[in-house]
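> Sequence isn't available, so here's the structure alone:
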């Protein structure tokens, strides 16, 4: 009802405006003197005005000028007014030409300009009037003073939203941008006052309460630099995450969120060779062991997008497997999906699964990975990571799997703990089997993934929620980090490059100090490190290293066509000897569990058990 009243009001105003426009056009044509207008023109003026009014209102209505929300009017609405004015006046020129009515033909050319000026002028005057009456031009006393990093399309949208929605109680004060050409200019009425490197000074000078990073295509390094500068001040920092979220301008403010740790530690997007990956996954039966885990579930998500013939999720934990199964069935209703609950330690169960599904590609992500827990339970690590891997690998060989990809870890390099040593044995096992098998066995080795189950970040978040303290084992301890989707993309790409026997090493970037990570998480949670939330150093745990490595000393790196994937130089391993050693290990687990560590040193010469770190 309200909309109808407003539309009728606009129509009434337009009736008045198009007639005034016609009169003004005549006056402009005859030097602003009504007496200069010849009588032969004036005697047809009323009839002409009536026809022009009907033509223009019909044109305006057909161009939907009465359906726009003029309080949000912008360039599009102005364009529609221009188009409607041009079309309606062109119709009038045609009418005058065909009917031979005595009218100066230039009148309706002038009318185009006067119509545009009057029609748009009244509508934008309504916007100004509405702001004045409703107090939208008055800054709220409790309004946040906002600095926007990025004077581009995203920043312009944010300013528009803030100005159009006073309920947000946010006042855009200024922009910062690294394009020096923009500095000193204004965007949507807001000045660009400097570069991002000066952001901390600008925050203090302009008394900024909040910074919004509106640079959706910026690198993570750049975002990290901006956040580091902002963290020197007390102002809050938010971010507009990605270009894809700018498609719908009407909800752009809802997309702005707090900066998270992935924004700071994430890296540049992976350039995935879709064709190469699709070539070995599309139309194939693919199995993912540990498919309910952090890496395994993401593998399933990404593999499903490549249209496999069948996808098999194999996991020992039913809840995780159930969750990823439901997610994939909802997203890919045509996907042939089987969820199998099984333990990789049970050889007969593995045999029956492989016999039934005959997988073409296997991603082996099932493993025990918690270092301190495995130090306390070494036999469980060996059963799962060594003999479980052996069971799956032998089944892959026996039942004609084309490609087997082992998910390994940087902890397998010069291991100082049981978990790392068992993963190194798993690498040795698949490398030695590759020499005699038709299956292409490869391993992919990488560091920590952000947000994975049991990783340090969820632990820190829980400790912060509880009020602290946040526990770090050592002030100098460092780790490599990578996001789960990035790690999985690189695993899929490495799998596509596999020829058999390789250990692919992923470029993990620069190592991150865990103490810095803890401080950033505390700041991101709105607290001050060592003031609101304490950081306590507890000492290195048994088997824990100060830093991780990605290569053994005898391995060298060979580049691939992907600049984030390298191949470690293969090390010859005698399969028969390794199997004899593993048979002995199996016996020792039963008869002399205390001698496990010493025997593992014989299998993995680089293993050095560390009790208190080094």
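Thanks, I have the structure now. Small disclaimer: the values here were computed from a predicted structure and weren't measured. Numbers count the residues shown, from 1 in each chain.
> going forward, measure contacts and count neighbours with C-alpha atoms only.
OK.
> Which positions within the helix or strand in which residue 581 is found qualify as buried?
Applying DSSP states H and E as the criterion places residue 581 in helix 575-591. With burial defined by 16 or more other Cα atoms under 10 Å, the residues of helix 575-591 counted as buried are 575, 578, 581-582, 585-586, 588-589.
> Columns distance to residue 221 on top of the residues you listed, output as JSON lines?
Compiled in JSON lines, the buried residues of helix 575-591 are given as follows (distance: Cα to Cα, whole Å):
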{"residue": "575", "distance to residue 221": "45"}
{"residue": "578", "distance to residue 221": "44"}
{"residue": "581", "distance to residue 221": "47"}
{"residue": "582", "distance to residue 221": "45"}
{"residue": "585", "distance to residue 221": "47"}
{"residue": "586", "distance to residue 221": "48"}
{"residue": "588", "distance to residue 221": "50"}
{"residue": "589", "distance to residue 221": "48"}
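> hey, where'd the helices end up in the stretch 51-200 of the chain?
With helices called from DSSP state H, counting those that start in this stretch, the stretch 51-200 of the chain shows them at 75-99, 106-134, 153-164, 199-205.
> What's the first helix or strand after the helix or strand that contains residue 17?
Counting by DSSP H and E, the element that carries residue 17 is helix 2-29. With elements assigned by DSSP H and E, the helix or strand that comes after helix 2-29 is helix 39-42.
> What residues sit buried inside that following helix?
Quick answer for helix 39-42: no buried residues (16+ other Cα under 10 Å).
> gap between that helix and the chain center?
Centroid separation for helix 39-42 versus its chain: 68 Å, with Cα atoms, centre = their mean, to the nearest Å.
> A further structure is provided below for comparison with the first:
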């Protein structure tokens, strides 16, 4: 049993500072909305140009880049079909949320959205080809869709590629002044953390190496960062890469493995941080701002005990509570915490009068409004216990009477 009844991890009362529930949006939120709309409109305009140019080039490629050889009917078909196709494309792109993503974090998820959008547009192009009176060449549709897909994808990922290149050049130019970081864990959390370290222009840190216990990952790279060993290699790699900070990026693990790895990290003398649990990462991203120092719970080797304070209060309030061994180390702490819950009567029962007296006087000073009865006796004395029960009628008993030197008393 925990020696503190009021230990509790309060996840319900945390306030989300990024959320605003007022009747009107603050100016900062209004500005963010305007920025998003402006960027979405710019990206939509670029998409319109890409589609128009792609299908025109498709027509030019079909006729070997000879504009004069293109039949007039195909040019008219282009002028009638492409505007309609552009409108449909913008609607499809919006449905697939291609104007909602933060493209500097673009990854496989965003790429799959682009593929899904163009699969729908492929069906749309077949439908238009079948129902429209002017039959455009098959190459017009095939090449136009391929060019549109390539250019739309390149447009969206270009920012990330440019930022990554700039960050890598900056890191090479100022590598000596950067804080060198070791990442524990080559999973999704570690990968996202490395990506943010590379992309951020405000962080003067460099991911130098990765540690992972999976032998199949040894010698491989994540965004250019090598996986150099397992947990047993941490001290050696800290020295080899001159590491000053270690980040434990395996939020899904707990128990003995977590405790063992964190203890090894602490022994290196490096600053150690941990990525919070997945349930804390509401937006699905691992961020450097989410990192926190190692806490005692991380080193328990088990899940922390969560105590229901409200339930305990309602359980003890107005009750006659008896604590056997109430003057001992555990019993006295139980008495302190029970007294806070406003019992009807707190009975301190102990065989040793000095300890019982000490806790009695302490409770009288701290909780003068609580009725405390101090009784001396042994839990092995049946007659004494019968007297206590018949006189005070305790409703709840915390049995904390025990010998401390168990091996001696057993002998």
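Right, received. Where do you want to start? All values derive from a computational prediction rather than experimental measurement.
> can you put the helices of the stretch 51-200 of structure 1 in a markdown table and add distance to residue 493 of structure 1 and mean neighbour count?
Putting the helices of the stretch 51-200 of structure 1 into a markdown table (distance: least, Cα to Cα, whole Å; neighbours: other Cα atoms under 10 Å) gives the following:
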| stretch | distance to residue 493 of structure 1 | mean neighbour count |
| --- | --- | --- |
| helix 75-99 | 44 | 17 |
| helix 106-134 | 54 | 17 |
| helix 153-164 | 33 | 19 |
| helix 199-205 | 39 | 17 |
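> between those helices, which gets nearest to residue 465 of structure 1?
Within the helices of the stretch 51-200 of structure 1, the stretch nearest residue 465 of structure 1 is helix 199-205; the backing value is 28.2 Å (Cα to Cα).
> residues in structure 2 aligned with that closest one?
Aligning helix 199-205 of structure 1 against structure 2 (TM-score structural alignment) gives residues 234-240.
> quick revisit: what span of structure 2 is the helix holding residue 581 of structure 1 aligned with?
Helix 575-591 of structure 1 maps onto no residues of structure 2, going by TM-score structural alignment.
> which one in structure 2 is aligned with residue 12 of structure 1?
Residue pairing (TM-score structural alignment): residue 12 of structure 1 is matched to residue 45 of structure 2.
> burial count for that match?
12 (other Cα atoms under 10 Å).
> likewise the one 4 residues further on?
Taking other Cα under 10 Å as the criterion, the count of residues near residue 49 of structure 2 is 13.
> Residue 158 of structure 1 and residue 250 touch, don't they?
No. Applying Cα atoms under 8 Å as the test, residue 158 of structure 1 and residue 250 come out as separate, 10.0 Å apart.
> tell me the strands in the stretch 401-550 of structure 1, going along the chain?
Applying DSSP state E, counting those that start in this stretch to the stretch 401-550 of structure 1 gives strands spanning 403-409, 440-446, 448-450, 470-472, 478-479, 481-483, 503-506, 512-513, 535-537.
> can you tell me which of those comes nearest to residue 246 of structure 1?
With Cα to Cα as the yardstick, what comes closest out of those is strand 481-483 (22.9 Å).
> Output the residue interval of structure 2 matched by that closest one.
Using TM-score structural alignment, strand 481-483 of structure 1 pairs with nothing in structure 2.
> circling back to that earlier point, on contacts alone, who are the packing partners of the helix holding residue 581 of structure 1?
Counting contacts by 3 or more Cα pairs under 8 Å, 6 or more residues apart in numbering; DSSP states H and E, helix 575-591 of structure 1 packs against helix 418-434, helix 596-603.
> just those: most buried one?
Neighbour counts (mean count of other Cα atoms under 10 Å) averaged over each of these peak at helix 418-434, with a mean of 26.
> For that helix, what is the distance to the chain centroid?
Distance, centroid of helix 418-434 of structure 1 to centroid of chain: 34 Å (Cα atoms, centre = their mean).
> now stretch 379-398 of structure 1
35 Å.
> Tell me which residues of that stretch come out buried.
379-398.
> Quick check: the equivalent of residue 100 of structure 1 over in structure 2 vs residue 180 of structure 2, distance?
Mapped onto structure 2 by TM-score structural alignment, residue 100 of structure 1 lines up with residue 133. With distances taken as Cα to Cα, to the nearest Å, residue 133 of structure 2 is found 65 Å from residue 180 of structure 2.
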